[in-house]
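1. Quick check, what structure comes out for this input:
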Amino acid sequence: MTPMIGYLRVSTEEQAEDGNGLDAQRYAIEQEGDRNGWELTWFVDPGYSAKDTNRPDLQRALTALHRREYAGMVVAKLDRLSRSVIDFATMVERAQKRKWNLVVLDPRFDLSTPYGRAFAGMAAVWAQLERELIGQRTSEGLQALKRQGVRLGRPRQYSADVVALVATLADVEGMGCRAIAAELSSRAVPTLGGRPWHPSTVRRLLRGHALDLAAAVARETSQSRTPGASQTKEEG
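-> Reported below is the predicted structural model:
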């Protein structure tokens, strides 16, 4: 008998309580297990969505597979395991790397077969495409925010007075980050948590200051391009 994990999932607590969905999944997996000589151990996530893989029993199952406690995992339907192409492709890649089998009954997928491995390759291609599209949409969204003058990056943690002092030491006095850190320490300028001033802290402050300036310029440019803006300024 081959030790296999039978993974079951339903989205709602109602389905979990009345057994609908779980029983059907279990029956389909048991039938397949009888034909293939599997010794099944059940891992069940009742009332969890498939939007991601952060489900307690799925994580337990993956850990057990990583430790080679089972030969593989079987699910009745693909959407019981994942609705994300990226998550599924990542799981397939993980299975191939750790040498455990992944079986989906509907649509038919078995990583131990040539067709299953071919399907895994296609899933990886589509997952990469989805990652690139997400990255492109994120980049376009960030560029749009920058054009609107929205400051990107970490929220400012130091007061405007401290930022102004650091900027003055850098731009007017021409001091480097190490020298600025020493100067701030000598002036007993407080830091977050009372930690010493470091060049890396000064560098982050200057980077944030540059983002603030860029956002201010972008806002001014955006306002000047707004229809009627120049007319309003002239009338004022």
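
2. going forward, measure contacts between C-alpha atoms and count neighbours the same way
-> Will do.

3. Tell me how far residue 132 lies from residue 86.
-> 11 Å (C-alpha to C-alpha, to the nearest Å).

4. In terms of neighbours, single out the busier of the two.
-> residue 86 (20 against 12; other C-alpha atoms under 10 Å).

5. contacting residues around the nearest residue to the more buried one once chain neighbours are set aside?
-> Leaving out its chain neighbours, the residue that sits closest to residue 86 by C-alpha to C-alpha, 6 or more residues apart in numbering is residue 127, at 4.6 Å. Residue 127 makes contacts with 85, 86, 89, as judged by C-alpha atoms under 8 Å, 6 or more residues apart in numbering.

6. I believe the second one is in a helix; please confirm or correct that.
-> Read it as residue 86. Yes. Judged by DSSP: H, G, I helix; E, B strand; the rest coil, residue 86 forms part of a helix.

7. following the top helix by length along the chain, which helix or strand shows up next?
-> In the chain, with assignment by DSSP state H, the single longest helix is helix 114-147. Note on helix 114-147: by DSSP states H and E, the next helix or strand toward the C-terminus is helix 160-171.

8. Buried residues in that next one, which are they?
-> Buried residues in helix 160-171, counting neighbours by 16 or more other C-alpha atoms under 10 Å, are found at 163, 166, 167, 169, 170.

9. and the fourth one, how far is that from residue 186?
-> As defined by C-alpha to C-alpha, residue 169 lies at a distance of 14 Å from residue 186.

10. before we move on, what about the first one?
-> Summarising the geometry, the distance separating residue 163 from residue 186, computed by C-alpha to C-alpha, is 17 Å.

11. What of residue 205?
-> From residue 205 to residue 186 the distance is 18 Å (C-alpha to C-alpha).

12. again with residue 88
-> 56 Å.

13. Would you do the same for the sequence below? I want to compare the two.
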Amino acid sequence: MLLEVKHVKKIYQSGPSQTIALRDVDFSLDKGEYVAIMGESGSGKSTLLNLLATFDQASQGSIHLAGQDLAQIKADKVAQFRRDMIGFVFQDFNVLDHLSNRDNILLPLVLNNQKVAQMEARLNELAPLLGIEALLDKYPYQVSGGQRQRIAIARALVAQPDIVLADEPTGALDSKSSRQILDLFIRLNEMGHTLLMVTHSSAAAATANRVLFIKDGIIFHELYRGQATEADFQDRINHALAVLAK
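-> Next up, the predicted model:
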């Protein structure tokens, strides 16, 4: 088991008042899975992603990634753990405009003090896979949104993390670019990468193998795709969302 989330609760304190963002979240993820998390705004899905990403800590419960209790990582080791174990893909790309696309991708390896030859070898593996060979010496502002997201995905993968966390990865893209990114996620998963994606899009979620639905801070329901087509799975997801909204 790669990821284990057990009875996680998250409370935000503001003076005398409390906001319970997560009440009792419990699920696990095996290596090589592709899982989507869905829920209405305010359901707690972004809070959950922040906890998994080590950007925040749970108030109660535990999260283990690759056997490591996230709450037990020392403060001065968190950034290193994050770089080694977790890749991130964000809705707004989070690439740095003053760096070339090449340097954006290699940044995690630079921070890990890897040798230039190792970095170039890793980039030479990724670039053809993501179709970005012609983009490496350009800057983010010189390429399209879909291409920027490919650069961001390359950066997420470059350090060969145990899991990739994606937060609304198609939210800022048009339908054609969104489909290209989702096809890329499918291919990456087929290659063995473990993906966990938060999305509001049933079309995006239908590319996953399993969908978790979060409501009022708990996992309300889950669906497995099995042998269903994307279209059939999307219909089941939409039905679940309709029930969830009641």
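
14. Superposed, what's their TM-score?
-> After superposition, the two chains reach a TM-score of 0.28 (TM-score structural alignment, normalised by the length of the first structure), with 98 aligned residues with a C-alpha RMSD of 4.8 Å.

15. picking that back up, return the set of buried residues in the longest helix of the first structure.
-> 116, 117, 119, 120, 123, 124, 127, 146, 147.

16. One more: stretch 45-55 of the second structure?
-> 45, 46, 47, 48, 49, 50, 51, 52, 53, 54.

17. Residue 24 of the second structure reaches residue 11, doesn't it?
-> No. Applying C-alpha atoms under 8 Å as the test, residue 24 of the second structure and residue 11 come out as separate, 11.1 Å apart.

18. More neighbours: the two, which one.
-> residue 24 (17 against 14).

19. Surely that one is in a helix?
-> No. When the secondary structure is assigned by three-state DSSP, residue 24 of the second structure falls in strand instead of a helix.

20. what's the closest non-adjacent residue to it?
-> residue 7 (4.7 Å).

21. quick one, what contacts the one you found?
-> 23, 24, 25, 26, 60, 61, 62.

22. now do 7 Å
-> By C-alpha atoms under 7 Å, 6 or more residues apart in numbering, the contact list for residue 7 of the second structure reads 24, 25, 26, 61, 62.

23. Would you confirm that the fourth one belongs to a strand?
-> What it means is residue 61 of the second structure. Yes. Read with three-state DSSP, residue 61 of the second structure is one of the residues of a strand.

24. where along the first structure do the helices fall?
-> 13-18, 22-36, 56-66, 78-81, 85-98, 114-147, 160-171, 177-186, 199-224, 229-235.

25. With distance to residue 45 of the first structure as extra columns, can I get the ones you listed in a markdown table?
-> Converted to a markdown table, the helices of the first structure look like this (distance: least, C-alpha to C-alpha, whole Å):
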| stretch | distance to residue 45 of the first structure |
| --- | --- |
| helix 13-18 | 9 |
| helix 22-36 | 10 |
| helix 56-66 | 6 |
| helix 78-81 | 10 |
| helix 85-98 | 17 |
| helix 114-147 | 24 |
| helix 160-171 | 50 |
| helix 177-186 | 52 |
| helix 199-224 | 44 |
| helix 229-235 | 57 |
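
26. Out of the ones you listed, which gets nearest to residue 44 of the first structure?
-> Comparison of the helices of the first structure against residue 44 of the first structure by C-alpha to C-alpha identifies helix 56-66 as nearest, at 5.9 Å.

27. distance between the closest one and the chain's centre?
-> With C-alpha atoms, centre = their mean, to the nearest Å as the basis, helix 56-66 of the first structure stands 20 Å off its chain's centre.

28. Point out the other helices and strands that that helix packs with.
-> strand 38-46 (3 or more C-alpha pairs under 7 Å, 6 or more residues apart in numbering; DSSP states H and E).

29. Packing partners of the strand it packs on?
-> Strand 38-46 of the first structure packs on strand 2-10, helix 56-66, going by 3+ C-alpha pairs under 7 Å, 6+ apart.

30. now for these, which one comes closest to residue 40 of the first structure?
-> Among those, if distance is taken as C-alpha to C-alpha, the winner is strand 2-10, at 5.0 Å.

31. Mind listing what's buried along the closest one?
-> Buried residues in strand 2-10 of the first structure (16+ other C-alpha under 10 Å): 4, 5, 6, 7, 8, 9, 10.

32. Could you measure from residue 49 of the second structure over to residue 117 of the second structure?
-> Residue 49 of the second structure is 34 Å from residue 117 of the second structure, by C-alpha to C-alpha.

33. With residue 164 of the second structure instead?
-> 25 Å.

34. of these two, who's got more company?
-> residue 164 (22 against 9).

35. mind listing what the closest residue to the more buried one other than its chain neighbours touches?
-> In space, and not counting its chain neighbours, residue 164 of the second structure is closest to residue 87: 4.4 Å by C-alpha to C-alpha, 6+ apart. Applying C-alpha under 7 Å, 6+ apart, we find residue 87 of the second structure in contact with 156, 157, 161, 163, 164, 165.

36. What about the second one, how many residues nearby?
-> In this case it means residue 157 of the second structure. Neighbour number of residue 157 of the second structure under other C-alpha under 10 Å is 24.

37. any idea how far residue 223 of the second structure lies from residue 36 of the second structure?
-> From residue 223 of the second structure to residue 36 of the second structure the distance is 10 Å (C-alpha to C-alpha).
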